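J.: below is the structure, and that's it, no one-letter string:
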């Protein structure tokens, strides 16, 4: 990592504009530097990025290699394996049927699929779409091989996949939690095929790919010359290793095996935001925040991960942790909108795609996206030389980050766990320690610090910190 790049980005994130920036040479320079930093920091093989604001192109770039053996460079028209971004196509197709009045979200999916397992008969279409159904996963990973119950590999047919789950226990009571499960989209794929009486891939081609002119987007095995495809890699033992894609059966294409370019996924997002696939009025209704039966916010809405980023509602989805699409809007999709597409073909550290998109948001509009900016600042802090003075960072976190004081402890803690997963426990320790300095009365902050020490093998320190956390929690309960 180059210290000059880190220092330049640090300064940029301190002095930030209040308004959303237009495309500019200065912004391009910052984003170019961030992509270079990301590639060095995480060992990314190749990457391509596209960002828009209100439909206008803000930034598009690519770097690295789509094949590290041939040293073939990534370009903006490189085709990547987008994995579970396939679910966004299925989500749109379901929303189209809802808009047409042909499917009711709160009706049992068994109304449209009478042969679903008996235990699933009362589960609504919405529960499957929002990963709140509680149904079990239809396969397990056995030493790198995906195996469906009762089969040597993946079940040969959709019917066999469902039959294998007929007696499997539910993961949780329907509607009480979210758990991302591929089985949910098997049900939605089956529903779409039952309605259109066509194979799922044909439905996608006719209703999404052809109308939008997406000629380099497809589901399933390679559809373009191998030279156009980015080779997929995974990080193992500190190096990149080639990873062959799963040979998904045709019934699984509603949740996997999407191939596309950043430009064509961007075209899909722009069409969605413009109301060309589903009317904006319909989307406004379907994309409202929802509650689970426990009163907690649902983490998914209409098939998208859903949350808040500053004043924006944030819809996003990843694909195998390597790629991510993110769509943000303020009041409606007809107003202030941002889209971010960040594709990689793998990294040494298996970096989260959400971490990468956060880093670009921090450069594009730090004041508009305070949590993402905080996250990137803390990643930089975690990798800084040990012993560096963190006084300025503490002051910024308390007074200048834009994150509300009542949310600050949780925001720092969340960044700490992201750092632990992406960079390791040692760098994360600095962030968890910083959080206890800023929030010495927080039982949660001390608990997370203890957990990090435990992960590093510091058993005695961890025990002491766990005890401190329990004391603070008990004291908080005792307060009137």
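T.: Yep, that arrived. Everything numeric in this text was worked out from a predicted model, so none of it was measured. Residues are numbered from 1 along each chain as shown.

J.: please count neighbours and contacts with C-alpha atoms only from this point.
T.: Noted.

J.: hmm, who's touching the longest strand along the chain?
T.: If you go by DSSP state E, the chain has its longest strand at strand 56-67. Residues outside strand 56-67 that contact it (C-alpha atoms under 8 Å, 6 or more residues apart in numbering): 22-23, 28, 32, 39, 44-52, 71-76, 78, 229-231, 345.

J.: now the most centrally placed residue in the chain: closest residue in space, sequence neighbours ignored.
T.: For the chain, the residue sitting closest to the mean C-alpha position, by C-alpha atoms, centre = their mean, is residue 318 at 3.8 Å. Excluding its sequence neighbours, the residue lying closest to residue 318 (C-alpha to C-alpha, 6 or more residues apart in numbering) is residue 324, at 4.2 Å.

J.: hang on, the one you found in a strand?
T.: Yes. In this structure, residue 324 lies within a strand as judged by DSSP: H, G, I helix; E, B strand; the rest coil.

J.: before we move on, the earlier item: so the residue nearest to the centre of the chain lies in a strand, does it not?
T.: Yes. With three-state DSSP as the criterion, residue 318 is part of a strand.

J.: OK, contacts around it?
T.: Contacts for residue 318 (C-alpha under 8 Å, 6+ apart) come out as 84, 85, 324, 325, 353, 354.

J.: distance of it from residue 87?
T.: Here residue 318 is placed at a distance of 10 Å from residue 87 (C-alpha to C-alpha, to the nearest Å).

J.: second structure for comparison follows:
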């Protein structure tokens, strides 16, 4: 009996000791987490202030959300240059093509409910389609592998019937399923399929099923000229006048499913939490949505880059899923850390969204933060400062840290800086930046074509021919149908 009592006392003491250790550990870890969060927030603050100045961004809102916990949420700059209205919690940003994430989620909700199948032909739901379109499947619309002609080439003022008549006369751009080509027709048709199945308008369906509790802070409009309270004005930078001009884009109601979502940062945070907590889609359906689409032709998008309506981005070998819109807005979800980064802005002088999202991940995600990583913004800063050797050193190190990344946006941005020097009639600066881009990206045909063009401008025919020929060899897939133009330039230069 005494032995039992002794053992019982020991057990009780052990439980008390374990409880005490847990309390001590919690009290130690909680302040540490708070300190880490505060340090991360300060680092993001410093970074964003420099990035906004470097890229000349009028207004910006950014959030980092780990699970349900908001690690960072802040608002910077102005929503309108005209009246200097500040970006606030109630500021609506149009997210342009990031809207496609919302539309895709809506399609997969129908898939999850058994009302739709990815293998369904679109002719099952849509009547009077051109005969060449009838074998296109739902999965081809989601993955931009349909080969359909793009509605973007026609005026938004056309009626649906007038538009279809014009499109039916256009040939298919490629055999369905073989290639990736970004296309607004795909998402216009997805909206029509949603409406056919549900009996609701596209707007009604999305708001009901993804933003049911949002009485305000989310709406659809693809018309930049429409007056909407609290909406941030989207700006384009005019390099010649060196000033911002108000965007006048109007895609009409047909653009709602592809580029028409206007939303506040906190409403997008709410949407993000619902997605993570399986309230919008279950895990199985999300896994299906985030699975790579298998293109029949072997080209770079087959390397697990494009999924079903989403894109797979790698940051220092960490996977993330998301998409961007208008070079202004971006959503990224990092599943390993259960963390999302949301960026909303309203203009720029030098494109920035992809660079900023990648760098915020390097600052905020624990696995990346503890490493000595190169920030893409640092490369842009050295390029703009004319420190080209330093730029190349940073770019080389960045590639070593990210062997599977192509850095499309970063190298396009550098190309854009070089082009701006061309427009400003600063050929020596332009040549230096084109040379840097070609040395940093020797496998990229656009870098070689840019270098050829600046040599052509400087009447250096031999080097122009040399780099046009290199660009031709690298552009095996004839991106942007540019090869014929380069061949013509080579022939002219040889004469």
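T.: Structure received. Because the structure is predicted, anything quoted here is derived from the model rather than measured.

J.: and the TM-score between these chains?
T.: For these two chains in superposition, a TM-score of 0.77 is obtained (TM-score structural alignment, normalised by the length of the first structure); 425 aligned residues with a C-alpha RMSD of 3.5 Å.

J.: how about the residue nearest to the centre of the first structure, what's its match in the second structure?
T.: Taking TM-score structural alignment, the alignment pairs residue 318 of the first structure with residue 324 from the second structure.

J.: counterpart of residue 290 of the first structure in the second structure?
T.: With TM-score structural alignment as the criterion, residue 290 of the first structure matches residue 293.

J.: any idea how far that match is from residue 182 of the second structure?
T.: Counting by C-alpha to C-alpha, the gap from residue 293 of the second structure to residue 182 of the second structure is 14 Å.

J.: ok, the two, which is more surrounded?
T.: When residue 293 of the second structure and residue 182 are compared for neighbours, residue 293 comes out ahead with 24 against 14, by other C-alpha atoms under 10 Å.

J.: the first structure: matching residues for stretch 95-110 of the second structure?
T.: Aligned by TM-score structural alignment, stretch 95-110 of the second structure falls on residues 82-97 of the first structure.

J.: mind listing what's buried along the matching stretch?
T.: Going by neighbour count (16 or more other C-alpha atoms under 10 Å), the buried part of stretch 82-97 of the first structure is 82-97.

J.: got it, and stretch 460-472 of the first structure?
T.: 462, 463, 465, 466, 468, 469, 472.

J.: any chance you could list what contacts it?
T.: For stretch 460-472 of the first structure, the surrounding residues in contact (C-alpha under 8 Å, 6+ apart) are 441-447, 449-454.

J.: export those residues as TSV, with columns for secondary structure, neighbour count and distance to residue 205 of the first structure.
T.: Shown next, in TSV, are those (DSSP: H, G, I helix; E, B strand; the rest coil; neighbours: other C-alpha atoms under 10 Å; distance: C-alpha to C-alpha, whole Å):
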residue	secondary structure	neighbour count	distance to residue 205 of the first structure
441	coil	16	56
442	coil	19	52
443	helix	22	52
444	helix	21	49
445	helix	24	49
446	helix	27	52
447	helix	22	50
449	helix	27	50
450	helix	27	51
451	helix	21	48
452	helix	25	48
453	helix	22	51
454	helix	18	51
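
J.: next secondary structure after the longest helix along the second structure?
T.: Secondary structure of the second structure per DSSP state H: the longest helix is helix 2-55. Next in sequence after helix 2-55 of the second structure, counting helices and strands by DSSP states H and E, comes strand 59-66.

J.: how much does that next one stray from the first structure?
T.: Its aligned residues in the first structure lie a mean 1.2 Å from strand 59-66 of the second structure after superposition (mean C-alpha distance after the TM-score superposition for the first structure).

J.: quick check: angle from that strand to helix 2-55?
T.: If you take axes from the mean of the first three to the mean of the last three C-alpha atoms, to 10 degrees, strand 59-66 of the second structure sits at 160 degrees to helix 2-55.

J.: so where is strand 59-66 of the second structure in the first structure?
T.: Counting by TM-score structural alignment, strand 59-66 of the second structure corresponds to residues 46-53.

J.: show me what the matching stretch is in contact with.
T.: 39, 57-66, 73-76, 262-263, 266, 336-346.

J.: what range does the helix or strand that contains residue 195 of the second structure cover in the first structure?
T.: Assigned by DSSP H and E, residue 195 of the second structure falls within helix 184-198. Aligned by TM-score structural alignment, helix 184-198 of the second structure corresponds to residues 182-196 of the first structure.

J.: buried residues, the matching stretch. List them.
T.: Neighbour-count burial for stretch 182-196 of the first structure [16+ other C-alpha under 10 Å]: 182, 183, 184, 185, 186, 187, 188, 189, 190, 191, 192, 193.

J.: can you add distance to residue 310 of the first structure and give those back as TSV?
T.: Compiled in TSV, these are given as follows (distance: C-alpha to C-alpha, whole Å):
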residue	distance to residue 310 of the first structure
182	30
183	33
184	30
185	30
186	34
187	34
188	32
189	34
190	37
191	36
192	36
193	39
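
J.: now do the strands in the stretch 151-300 of the second structure.
T.: Ranges of strands in the stretch 151-300 of the second structure, per DSSP state E, counting those that start in this stretch, are 218-220, 235-238, 243-246, 261-263.

J.: and the third one, how far out from the chain's middle?
T.: I take that to be strand 243-246 of the second structure. Centroid displacement of strand 243-246 of the second structure relative to its chain, using C-alpha atoms, centre = their mean, to the nearest Å, is 23 Å.

J.: list the helices and strands the host helix or strand of residue 106 of the second structure packs on?
T.: Element membership for residue 106 of the second structure (DSSP H and E) is helix 99-112. For helix 99-112 of the second structure, the packing partners by 3 or more C-alpha pairs under 8 Å, 6 or more residues apart in numbering; DSSP states H and E come out as helix 184-198, helix 202-210, helix 256-259, helix 283-289, strand 318-325.
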